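Student: Show me the folded form of this:
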Amino acid sequence: MRAEVLHIEECPSWEDAGRGLRSALDATGHRDVAITFTLIASAADATRLPFAGSPTILIDGQDLFPSDGRTTDLACRVYLTPKGLAGRPTQEQIESALIAHG
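Tutor: Okay, here's the model as predicted:
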């Protein structure tokens, strides 16, 4: 399994998303999976990757939270969580998505 967080420099949520992903990977039996953090610094970077806003969490190259599509805008992403809109999914949401991913 490959885990990656795509992010922009100005995003305040990418580090917390990475910590949530690490905890979720550990909780679902994937302690050996390393997380790669990829800075999206330009529209060209966003074009070559499945970027849907920062942070985008990829597992095996696919968005763990598929949305309406990719973007080349260097912008933050918003997730719907049980407590409303947030800059990252909850650890529980990440865990559920990992389990569904297989």
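Student: make it CA atoms for all contacts and neighbour counts henceforth
Tutor: Fine.
Student: which element is the residue nearest to the spatial centre of the chain on?
Tutor: The chain has I57 as the residue nearest its centroid, 1.9 Å off, counting by C-alpha atoms, centre = their mean. Assigned by DSSP states H and E, I57 belongs to strand 56-59.
Student: can you pull out the strands in this protein?
Tutor: 3-7, 35-39, 56-59, 62-63, 79-81, 84-86 (DSSP state E).
Student: now the other sequence, so there's something to compare against:
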Amino acid sequence: MPDCPNAPLIPERITEALQGWVVPVEWIEVNDADEARRQRMSGSPTLLLGGVDPFFVPDGAAASLSCRLYRHADGTTDGAPYATDLRRAPTASGPC
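Tutor: Here you go, the predicted structure:
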């Protein structure tokens, strides 16, 4: 979403997780609640791998333009998944 304070973390962490691999990435800026629903956005930033949010936590919350926090394996929270979390994230075709 525009001006998301956590948005700059995502490309940094993706780059770190890929460790030199070249992978196509599509960046989509979501500007309103209707677009958030269409993109299945559960807070900003949302990362989809193969069209699936591997960090989705079903809590009954609707898609929104709100800020999102990610819980890490060490129990801390942050505005984006750590590179280690991204490397372990499942995709539609299996683990990364």
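Student: Relative to the second structure, which residues correspond to the strand holding I57 of the first structure?
Tutor: Alignment note (TM-score structural alignment): strand 56-59 of the first structure is matched to residues 46-49 of the second structure.
Student: hmm, who's touching the helix ranked longest in the first structure?
Tutor: As assigned by DSSP state H, the longest helix anywhere in the first structure is helix 14-27. Residues outside helix 14-27 of the first structure that contact it (C-alpha atoms under 8 Å, 6 or more residues apart in numbering): 5, 7, 31, 33, 35, 54-55, 88-92, 94-95, 98.
Student: got the angle for that helix vs strand 3-7?
Tutor: Helix 14-27 of the first structure and strand 3-7 are oriented at 170 degrees to each other (axes from the mean of the first three to the mean of the last three C-alpha atoms, to 10 degrees).
Student: tell me the residue furthest from the middle of the second structure?
Tutor: The second structure, farthest from centre, C-alpha atoms, centre = their mean: G20 at 19.7 Å.
Student: quick revisit: make a markdown table out of the strands of the first structure and add distance to G69 of the first structure.
Tutor: Listed next are those as a markdown table, based on distance: least, C-alpha to C-alpha, whole Å:
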| stretch | distance to G69 of the first structure |
| --- | --- |
| strand 3-7 | 15 |
| strand 35-39 | 19 |
| strand 56-59 | 11 |
| strand 62-63 | 10 |
| strand 79-81 | 14 |
| strand 84-86 | 18 |
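Student: right, so of these, which gets closest to G102 of the first structure?
Tutor: When the strands of the first structure are compared by C-alpha to C-alpha, strand 56-59 sits nearest G102 of the first structure, at 10.3 Å.
Student: The closest one vs the second structure, mean deviation?
Tutor: Superposed on the second structure, strand 56-59 of the first structure shows a mean distance of 0.8 Å to its aligned residues (mean C-alpha distance after the TM-score superposition for the first structure).
Student: So which elements touch that strand?
Tutor: strand 3-7 (3 or more C-alpha pairs under 8 Å, 6 or more residues apart in numbering; DSSP states H and E).
Student: For the strand it packs on, give me every contacting residue.
Tutor: By C-alpha under 8 Å, 6+ apart, strand 3-7 of the first structure touches 14, 17-18, 33-40, 51, 53-61.
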